[in-house]
Structure formats: structure tokens, C-alpha cells
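> The following comprises the amino acid sequence and a computationally predicted model.
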Amino acid sequence: MSYDQTLRYFTWLSGALVIVLFGLPWLALTLFGLDQGTAPEVITRRAGILFLGFFLLAPALRRVQDSTTRRMISRALAVMMLVMAGLGMAEWGLGRAGPGLILASITELAFCLAFLRLMKHPD
């Protein structure tokens, strides 16, 4: 998968997460088997806004031509995805979240691997 295509998918994922986490926080909490309430919804909405930043940045990052910069972008996103996947699996393994978090972790791991591949072949 090319750099452009990987970031395009990442943009779509980020946009979907903005909609779900910010607009429908109860849905994310239900999918992940988490308790609902004011505090979890506040934190879920705030997480949605973080993905809004990625959603707005990713199209501009797709236009980056410099290989070194592409590698740095890929490295940062790979680390972020790996840590999110690891955290998700740990929370699930500790019984703090439902099996819906496994799907999220698998998706994050797939993006991590795609970004790691792009570190070696940024063009």
C-alpha cells in the first residue's frame, strides 16, 4: 500500500472516529463494553476531538514529498498505533473492556504495520 493510500485510509478512519467518539459517545462505550455516564462520555468526546486533528492533518501530510519527512510521519503514527493497540489489548486482558476493543486493537495494529512498512519504503 502506498504512502498516499495509507494516509487516505487513516483520514477516513479518523473522520469516522470523530463522528462516533464526539457525536455518539454511547456507541463507542457500548462497543467497548464500558460503563456509561457523564465522565466516560466527556473523555470519549475529548478523544473524538483529538482524531479531528488527525482528520484535518492527514490530507496535508499526503502531499509531503520529502522521504525523510515521510519516514518521520510514518514512525510517529506507527508508534501511536502500536501503543493504542497494546493498551487496548491490556485493558481487554485485564477485564476492563469488552471484546469490541479487540477489533479496534487489530485495526490499530494493521495501521502500525502499514506505517512501519512505509518507514522502509516511504515512496
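Perfect, thanks for sending it.
> For the rest of this, base every contact and every neighbour count on C-alpha atoms.
Will do.
> Now for the nearest residue to residue 102 once chain neighbours are set aside, how many residues are close by?
In space, residue 102 comes closest to residue 89 once its chain neighbours are excluded; the distance is 6.5 Å by C-alpha to C-alpha, 6 or more residues apart in numbering. Neighbourhood size, residue 89 [other C-alpha atoms under 10 Å]: 20.
> what about versus this one:
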Amino acid sequence: MTFRTACYALMILCAGLAIGLLAVPDMFAVVFGMSPDPAAAVMTRRAGVLFVGLGGLIYCVRHVIEPAHQQSISRVVVVLMAAVAALGLVEFFQSNVGVGIFVAVIPEVIFATLFWRYAWA
């Protein structure tokens, strides 16, 4: 997969998450095995806005061809995705979330893997 294609895939994920997190925040709490409450909905919507920003940033850099720039961008994506995947696993093993967290962890690991080849090329 090319860097550009990986960026497009990540943009689509970010757009879907942004829309979902902003439109139906309670659904994410239920999927992750948590009880939906107003505080969780506030934080979920805030996360949705962050995905708008991340998706926009990835959209802006999708045509970067300089290997050093692709490397820097990819390292950020790898660290971000690996960190949130690890956090999801920690929360799961501490019984703070249910098995639904793997709906998030699996794509996070996939995107960390996709960008890995550009991060340390």
C-alpha cells in the first residue's frame, strides 16, 4: 500500500469516527461496555472533534513525496495508534471496558502496521 493510499484509508476512518462520535456518542460507550452518561458523552464528542483535526491533517499531507517527511508523519501515526491500542488493552485487562474495545484496538493496530513501513524506512 502506498503512503497516499494509507493516508486515504486513515482519512476515511477519521471521518467515520468523527461523525459517529459527534452524532451518537452514547453508542460508543455501549459498544465498549460502559454505561452512557452525560460526562462520557461530552468527552466522546470532544474526541470526535479531535478526529476531525487528525483527518484534516492527514488529508493535507497525503501528497507528500519527500521520504523524510513521510517518515516523520508516519512515526506520529504509528506512535498514536500503538498508544491508543495499548491503552485499550490496559483498560480491557483492568475490566474498565468490555470486549467491544477490540472494535477500536484492531483497526489501531492495523493502521500502526500500515504506517510502520514508512516510519522506519
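Received, thanks. These numbers come from a predicted model, not from an experiment.
> circling back: run through the neighbouring helices and strands of the helix or strand hosting the residue nearest to residue 102 of the first structure.
Residue 89 of the first structure is part of helix 67-93 when elements are defined by DSSP states H and E. Secondary-structure packing of helix 67-93 of the first structure (3 or more C-alpha pairs under 8 Å, 6 or more residues apart in numbering; DSSP states H and E): helix 100-120.
> If we go by neighbour counts, what in the helix it packs on is buried?
For helix 100-120 of the first structure, the neighbour count (16 or more other C-alpha atoms under 10 Å) marks 100-102, 104-106, 108-112, 114-119 as buried.
> Give me the distance between the closest residue to residue 72 of the first structure other than its chain neighbours and residue 3 of the first structure.
Distances taken as C-alpha to C-alpha, 6+ apart put residue 119 closest to residue 72 of the first structure, at 7.6 Å, once the chain neighbours are dropped. Separation of residue 119 of the first structure from residue 3 of the first structure (C-alpha to C-alpha, to the nearest Å): 10 Å.
> mind listing what the residue nearest to residue 72 of the first structure touches?
70, 71, 72, 74, 75 (C-alpha atoms under 8 Å, 6 or more residues apart in numbering).
> Quickly note the distance from it to residue 7 of the first structure.
To residue 7 of the first structure, residue 119 of the first structure is 13 Å away according to C-alpha to C-alpha.
> same thing with residue 72 of the first structure?
From residue 72 of the first structure to residue 7 of the first structure the distance is 14 Å (C-alpha to C-alpha).
> which of those two has more neighbours?
Counted by other C-alpha under 10 Å, residue 72 of the first structure and residue 7 do not tie: residue 7 has more neighbours, with 24 against 14.
> Sticking with that one, tell me its helix or strand.
Judged by DSSP H and E, residue 7 of the first structure forms part of helix 3-17.
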